[in-house]
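Enquirer: Give me a model of this one.
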Amino acid sequence: MADYQTIRAGAGTRSAQVDQGLRAHMNKVYGTMSVGMVITALAGWAISGLAVNDAGQLTQLGNAIYASPLKWLIMFAPLIMVFAFGAMVNRISAAGAQLFFYTFAVLMGLSLSSIFLIYTGVSVAQTFLVTAIAFAALSLWGYTTKKDISGWGSFLIMGVVGLIVASIVNIFLGSPAIAFAISALGVLIFAGLTAYDTQRIKNDYIQHAQAMDQEWLQKSAIMGALNLYLDFINLFMFLLSFMGQRE
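Expert: Alright, predicted model coming up:
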């Protein structure tokens, strides 16, 4: 009986340590993601302000960004960086991974800076607020649900690939109907990914918590922050296509 109580007490202590560590881990994920969001917003706002002069015309910087082939590099560079980060994350330090993430956030701000020129500031702010509320609710559900939604992953990733291909094709077609369908599917897919990624981050921590590899935990938090950051950004952009009011 005493041995059973000792085992149960030990298991309870380990469970409490995992719970405490999980909260700290998730706080790290959300904190890193939030810093990245602030960096992106400030970079995008600052660059859009420098791209247009007082007369409402594009400056030299604006022409370089929006009216030259450089815009294609700016558009696809964040996507390239995401794949590069996934390939090199195991070979760089946690500090290097964090620097990479913040650099990515700056580049994403450059890529998204045009929204401050296309849409009114009020509609951008309103869409951001709606996105934040929806993201918080979806992420909370993904964290607290007892339902295993790991099976969603393959379907959602396939959906993302389909969105990327359809978006590239529609750059040349310019079809409003295809653009509407892409936006509608994009909202659904990234809503699902928000819940899925949150649960995956939680489960990954629980599975590796016993090893307590601090380097792994730090890089895992940064990778989790990147995933949720991308979910938020994409959900925001697809919602903006519905809610945004053009200048």
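
Enquirer: For the rest of this, base every contact and every neighbour count on C-alpha atoms.
Expert: OK.

Enquirer: all helices of the protein, in order?
Expert: In chain order, the chain shows helices spanning 2-51, 60-66, 70-88, 94-112, 115-118, 121-144, 152-173, 176-208, 214-243, with DSSP state H as the criterion.

Enquirer: Let's have those in CSV, adding mean neighbour count.
Expert: Formatted as CSV, the helices of the chain follow (neighbours: other C-alpha atoms under 10 Å):
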stretch, mean neighbour count
helix 2-51, 16
helix 60-66, 17
helix 70-88, 14
helix 94-112, 20
helix 115-118, 17
helix 121-144, 17
helix 152-173, 13
helix 176-208, 19
helix 214-243, 20
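
Enquirer: ok, and the closest non-adjacent residue to Ala51?
Expert: Gly62 (3.9 Å; C-alpha to C-alpha, 6 or more residues apart in numbering).

Enquirer: for comparison, sequence B:
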Amino acid sequence: MADYNTIRAGQAGVRTAQIDEGLRAHMNKVYGTMSVGMLITGLAAWAISGLAVTDVPTAAQIGADKYLTGLGQAIYASPLKWVIMFAPLIMVFAFGAVINKLSAAAAQIYFYGFATLMGLSLSSIFLVFTGISIVQTFLITAIAFAGLSLWGYTTKKDISGWGSFLIMGLIGLIVASIVNIFLASPAVMFAISIIGVLIFAGLTAYDTQKIKTDYIQHAQSMDSEWLAKSAIMGALNLYLDFINLFMFLLQFLGNRE
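Expert: Sure, this is the predicted structure:
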């Protein structure tokens, strides 16, 4: 009996070690995919922001020393801006519906395409805020995100109960943001930004723990295709947490042109 128990304990230890090793590889895949998406977004935003120039060509003036090229006008000063603004939102909702029908490779390409469109959508921040303040806010966001995600991964506390509360807060935040488009109230915008930072800080920790627990719960029955798709979906969730945290912090920390 003692030998049998020793064998069982040894087998359990092997399974635990395999799960731990697999979890580390899974999280590396999640963070790696997210990082590539962030890089694509940053490059796309920077490239499109180059449509604003500081000399005086035959272009539309948008600031004291800044002008839009012809292509810039087509993007920023036409109905096309609404397409660029809402296309990423449509892709996010569509992604959840089609991911089961896509291969892992196709899902990854879809994510990178989404990241590119998000970069086009965010490029307007270079017209509003100074480059230095954008970089500073990005670094602050990166530090905060890393700390929150690390806490979500390492904490022994079960924070799964945060999910419904955070989602309800997010829905309220979206409704308030839409209403404030028409009100254009600085006070409401300030309150939205504060609440937005708190919600996405919580979602960063929550989503990280959920990625970890989902992997552990499916560790015995998962296949490589599920694993790859799960990593991409996790990368998408953390990517959205980072982007939104950055945008809300930029409202506080960004210096406007």
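
Enquirer: Need the TM-score between these chains.
Expert: TM-score for the superposed chains, counting by TM-score structural alignment, normalised by the length of the first structure: 0.98, backed by 247 aligned residues with a C-alpha RMSD of 1.0 Å.

Enquirer: I'd say the residue nearest to Ala51 of the first structure and Gly56 touch.
Expert: No - the pair Gly62 of the first structure and Gly56 fails to qualify as a contact (C-alpha atoms under 8 Å) at a distance of 10.9 Å.

Enquirer: which residues of the second structure does stretch 168-184 of the first structure align to?
Expert: Taking TM-score structural alignment as the measure, the second structure aligns residues 178-194 with stretch 168-184 of the first structure.

Enquirer: what about that stretch, how long is it end to end?
Expert: Terminal residues of stretch 178-194 of the second structure are spaced 16 Å apart (C-alpha to C-alpha, to the nearest Å).

Enquirer: Please list the residues outside it that contact it.
Expert: 173, 176-177, 248-249, 251-252 (C-alpha atoms under 8 Å, 6 or more residues apart in numbering).

Enquirer: TSV for those, including distance to Glu21 of the second structure?
Expert: What follows is the contacts of stretch 178-194 of the second structure, written out as TSV (distance: C-alpha to C-alpha, whole Å):
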residue	distance to Glu21 of the second structure
Leu173	38
Ala176	43
Ser177	42
Phe248	36
Leu249	35
Gln251	40
Phe252	40
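
Enquirer: Out of those, flag the one nearest to Ser121 of the second structure.
Expert: The shortest approach to Ser121 of the second structure among the contacts of stretch 178-194 of the second structure belongs to Phe248, at 15.2 Å (C-alpha to C-alpha).

Enquirer: How about the contacts made by the closest one?
Expert: So Phe248 of the second structure contacts 193-194, 196-197 (C-alpha under 8 Å, 6+ apart).

Enquirer: Could you do Leu249 of the second structure as well?
Expert: 137, 141, 193, 197.

Enquirer: so the first one makes contact with Phe246?
Expert: Yes - using C-alpha under 8 Å as the test, Thr137 of the second structure is close enough to Phe246 to be in contact (6.9 Å).

Enquirer: Quickly note the distance from the residue of the first structure sitting at the aligned position of Leu236 of the second structure to Tyr4 of the first structure.
Expert: Leu236 of the second structure maps onto Leu226 in the first structure, with residues paired by TM-score structural alignment. Here Leu226 of the first structure is placed at a distance of 43 Å from Tyr4 of the first structure (C-alpha to C-alpha).

Enquirer: What of Ser167 of the first structure?
Expert: Taking C-alpha to C-alpha as the criterion, Ser167 of the first structure is separated from Tyr4 of the first structure by 60 Å.

Enquirer: Repeat that for Asn203 of the first structure.
Expert: If you go by C-alpha to C-alpha, the gap between Asn203 of the first structure and Tyr4 of the first structure works out to 28 Å.

Enquirer: next one: Leu138 of the first structure
Expert: For Leu138 of the first structure, the distance to Tyr4 of the first structure under the criterion C-alpha to C-alpha works out to 40 Å.

Enquirer: Could you do Thr194 of the first structure as well?
Expert: As it turns out, when the distance is counted by C-alpha to C-alpha, Thr194 of the first structure lies 41 Å from Tyr4 of the first structure.

Enquirer: now do Tyr205 of the first structure
Expert: Using C-alpha to C-alpha, Tyr205 of the first structure is found at 27 Å from Tyr4 of the first structure.

Enquirer: for Leu110 of the first structure, same thing?
Expert: Following C-alpha to C-alpha, the distance that separates Leu110 of the first structure from Tyr4 of the first structure is 60 Å.

Enquirer: Also Gly224 of the first structure?
Expert: Distance of Gly224 of the first structure to Tyr4 of the first structure, computed by C-alpha to C-alpha: 38 Å.
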